[in-house]
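In: sequence-free structure coming up:
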């Protein structure tokens, strides 16, 4: 079996997720609470279990408020995952488990650790997107315990000089506040191409390699070179040569950052580059970038903290804030609620599912609650009419043509364009029939990869499977793109794969008509596509599709493009 994780005497490698070269001393992140502080705290000398639970409540609220404050200062993906972590810190189920442990005679620290371990086991056994939240749970555990014992919260130390941050894994709270001037690259032992670390590193625009087994064994302070395009982390490199590589990488990135659109290949084929957004502020910010609209508005992220379903009028107000910046002739693709699994919403999702990643999520929520979908579509239609912005609407987690047809009928009745997400392999395999009933398709490569490869995105041992360059995933994308070409209807990509400039060339060569990504990634992708002809894109697609594994696919496309 070929995997991307390999090593030699002076280097190791993992999955490259953000291109660029950086060099500098290693700074380890080991965010554990001091054992001495825990020992001094002991059982906390509380009068009874109720008093100990009150101390837990105070700590959990403080941790949740810290997450919320960081989310308020962040944008895009960082804000999304921090808001989710705040909700998890306040989780009633977690509190009940802590209370039960306290009642059985455990001290507060052990009660918290035991409760978190219980949920870690549950989430891990669920697999899929729920397993991705294990890192968040561990982060919450450390922060709550630190608050209980009177220690500063764990996290990333502030570098005294530009450094390479190396960790087993990084929680959203660790990565969201990083200063790219001081943290010039990220390397983690765990995680895959769609992990929180990868997504936020891409938003920050710093080189990142994940799933690099053995990276924590690199001595602190050791000089390393990180190549975010090949995934190689090299020790013992000549400092002068490393400096030249970093400078060349910086020059190329600056050149890419100066690109202003509109996107097209070197021989004039127009390409739509779009932004992924979460709310009004992120939509307004993205609208100032050289994008032709929004390819993915994640509506569920507006409601993670809502206990009750907002009214149609409230929803219309929220959606209008997102649509308004694009009333200048650009368009917005609105995704209906992708609630469930790792994004529970109190008024929508079901509790107690054995495997929520494969359960009632996305479009499936409307099967037992059709009014939920009807009210959301009414809100979207009202916002579209109010702003005058061209609005397309798509549903997530569509598995059958009948589901697509029913959804399209509702959307068309409101005078809007209808599409579906291609996240389930069945949707890709039936793309030609899907396009008989909908106006467009949008491929969510994160979930499509996970479901096609039956591999949890956060399982380090399976990081080589959760890679959008996997041959099977590329074949499913190619099938879907070809169906769009034959039908004369648009097929886009809105998953993290769209933000990879190298992969973008192959996607366009397959027939993909639009790429939607974090706004920070638009310029590098647009600049890369402008350097190549459509014929070269087709050759890149052929090279990627013919490769035996992800690393070989990357290498083949890099060689073709002269990288």
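Out: Cool, the structure landed. Here the structure is a predicted model, which means the values were calculated and not measured.

In: When you work out contacts or count neighbours from here on, use the C-alpha atoms and nothing else.
Out: OK.

In: check which helix or strand covers the nearest residue to residue 379 once chain neighbours are set aside.
Out: Leaving aside its chain neighbours, residue 379 sits nearest to residue 316 (4.4 Å; criterion: C-alpha to C-alpha, 6 or more residues apart in numbering). Residue 316 belongs to helix 312-323 when elements are defined using DSSP states H and E.

In: So which elements touch that helix?
Out: In terms of contacts (3 or more C-alpha pairs under 8 Å, 6 or more residues apart in numbering; DSSP states H and E), helix 312-323 is packed against helix 280-286, helix 370-387.

In: can you state the direction angle for that helix and helix 370-387?
Out: Note on geometry: by axes from the mean of the first three to the mean of the last three C-alpha atoms, to 10 degrees, helix 312-323 and helix 370-387 are set 50 degrees apart in direction.

In: so the helix or strand just after helix 312-323 versus helix 312-323, what angle?
Out: Using DSSP H and E, the next helix or strand after helix 312-323 towards the C-terminus is strand 331-335. Angle of strand 331-335 versus helix 312-323, following the same axes, to 10 degrees, is 130 degrees.

In: take the one below as the second:
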């Protein structure tokens, strides 16, 4: 629907109107398949970095691992459209059927894998399955077959047209290109009777390196064999990083020079500082791994509750997207749910769930954390998370358009029915959750949301994701009972940098001092009136940054369930005074790297 007015050669009007269904084409994360292997895999003359070379990237998931490199397996050779004669007109319906069957088979396998996965892995697999059967590219391929192209050539040509369109649009759209190519490769493999492309299963613990990785590939990793990830592209909040965090394996993204490192090379990945060391001294690397393992063991032994070494209480909570994830989080020391992403339950729905259906979904999460704090976020749809039943408008820049609470302006019933569902779940379970709205920009918006939320007997709060909201946090707190800082969006809006862009990964690092300054301002406003201010973005999953956030005045931290123990364990080793000193040190710097180094020196 976002490309209705794009002039694309060869597309009929129906194909140009990508419609609601084809929002899936732009929903996928930018973490995508490595469609071209690193240069050394092709035998080009890029030199292997000398032993001891330290490649710098962006830290995504803390930890250290030392192991040989593996790289994604080869994919179908589709750089050029396949040659060959056009097919006879009488054979074209059969060729269309062969193509649609291949696309359906790919989608079915992805759905099966989604059903057997959980959390973020299940989400990205299900979304990729939707992409495999998106009607826009399916229709474009069928049209090409109808013109006489064999299925493989038609698939390649259709995807290439979308790739050209997305590349020209740039920004968030350009980041979807490799997702499309990943689906293309899987469908072509199915058409040709070849094994589905993807990440090889190593026989020994290995480190997966790639230009970039498909959500499908990262979602299916075995953490006992793939012990770390490093990518040339990607950002700290990409799906690759998020799933690495869920798996509990170190991850470094946006690594300059990584493509030249050949498969089989021994490397050390340090996800805490964002480095990849090529052929390091074995004794040094082994010692670093042992130290990191000791820290990980300490984290595993931490049972909560959250507090600094001198007893300053900090609630350590989990982020979830459904009842299954909540039940899994319950097995960790998480003290509650700091972010229930309700929209992720509805991504595959073509119609809005009824109030009763919603009540059941919300009740599952409340039951999992009976008697504990649970914060439910109302639908954060739009931008990269379109919902079919919402009716998103055509927008040149969806990330700055009608998303989050703004959807309620044109669809007031959606918010009302969601609040009714939450209230019904609260009544049934006897557990009253807190409810917060995303994308609040003004005190007036906060007041309107709070009024309607209280009318349903619920506790209102809002997300601080927009710099304007951080700047006016004191006035917003006049209307709501709590704030929760979404550092992913706050960072991208503060730095004017797409958080999914690999080229801008250094700008979208949550350690950016400008972002920390806005967090400090927000937390200070909460302290002044005695109202809680939490952080539920990915920044809360970084143990070092978590200490800084506490030093800034944040009262709770909510992260992926897999990160809860590491965050809690780190906080238990430092005093509140150290956290405050680290925060002051980070705020006094001018770059994210300097902020990280300054805080680490205090917290070491």
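Out: Looks like it came in fine. Nothing here was measured: the structure is a model prediction, and the numbers come from that model.

In: can you list the helices and strands packed on helix 312-323 of the first structure in CSV and add mean neighbour count?
Out: Formatted as CSV, these follow (neighbours: other C-alpha atoms under 10 Å):
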stretch, mean neighbour count
helix 280-286, 19
helix 370-387, 19
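
In: want to throw the ones you listed into CSV with distance to residue 113 of the first structure?
Out: Below are these laid out as CSV (distance: least, C-alpha to C-alpha, whole Å):
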stretch, distance to residue 113 of the first structure
helix 280-286, 36
helix 370-387, 38
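
In: just to revisit the earlier point, tell me the residue in the second structure aligned with the residue nearest to residue 379 of the first structure.
Out: In the second structure, the residue paired with residue 316 of the first structure is residue 359, using TM-score structural alignment.

In: That match is in contact with residue 419, isn't it?
Out: No. Counting by C-alpha atoms under 8 Å, residue 359 of the second structure stays clear of residue 419, with 9.4 Å between them.

In: In the stretch 201-350 of the second structure, mark out all the strands, start to finish.
Out: Ranges of strands in the stretch 201-350 of the second structure, per DSSP state E, counting those that start in this stretch, are 206-210, 226-231, 251-253, 266-270, 275-278, 315-320, 336-341.

In: Distance of residue 293 of the second structure relative to residue 80 of the second structure?
Out: Counting by C-alpha to C-alpha, to the nearest Å, the gap from residue 293 of the second structure to residue 80 of the second structure is 47 Å.

In: What is the neighbour count of the equivalent of residue 306 of the first structure over in the second structure?
Out: In the second structure, the residue paired with residue 306 of the first structure is residue 349, using TM-score structural alignment. Neighbours of residue 349 of the second structure under the rule other C-alpha atoms under 10 Å: 11.

In: next one: the longest strand along the first structure to chain centre, how far?
Out: Identified as the longest strand of the first structure according to DSSP state E is strand 21-29. Between the centre of strand 21-29 of the first structure and the centre of its chain there are 23 Å (C-alpha atoms, centre = their mean, to the nearest Å).

In: what's the counterpart of residue 463 of the second structure in the first structure?
Out: So, by TM-score structural alignment, residue 463 of the second structure is matched to residue 421.

In: Specify the local secondary structure of its match.
Out: What DSSP: H, G, I helix; E, B strand; the rest coil gives for residue 421 of the first structure is strand.

In: Touching, residue 454 of the second structure and residue 461? I think so.
Out: No. Counting by C-alpha under 8 Å, residue 454 of the second structure does not reach residue 461; the two are 10.3 Å apart.

In: and the helix holding residue 316 of the first structure, how far from the second structure on average?
Out: For helix 312-323 of the first structure, the mean deviation from the second structure after alignment is 0.9 Å (mean C-alpha distance after the TM-score superposition for the first structure).

In: that older thread, more neighbours, residue 293 and residue 80 of the second structure?
Out: Using other C-alpha under 10 Å, the more surrounded residue of residue 293 of the second structure and residue 80 is residue 293, with 15 against 10.

In: Next, work out how far apart that one and residue 286 of the second structure are.
Out: The spacing between residue 293 of the second structure and residue 286 of the second structure, counted by C-alpha to C-alpha, is 10 Å.

In: Show me what residue 33 of the first structure aligns to in the second structure.
Out: In the second structure, residue 33 of the first structure lands on residue 76 (TM-score structural alignment).

In: To residue 505 of the first structure, which of the helices and strands packed on helix 312-323 of the first structure lies closest?
Out: Closest to residue 505 of the first structure of those is helix 280-286 (C-alpha to C-alpha; 22.4 Å).

In: so where in the second structure does that closest one end up aligned?
Out: Under TM-score structural alignment, helix 280-286 of the first structure corresponds to residues 323-329 of the second structure.

In: ok now that stretch, how far from the chain's centre?
Out: 18 Å.

In: centroid residue for the second structure?
Out: Compute the mean C-alpha point of the second structure, and by C-alpha atoms, centre = their mean the closest residue is residue 239, 3.8 Å away.
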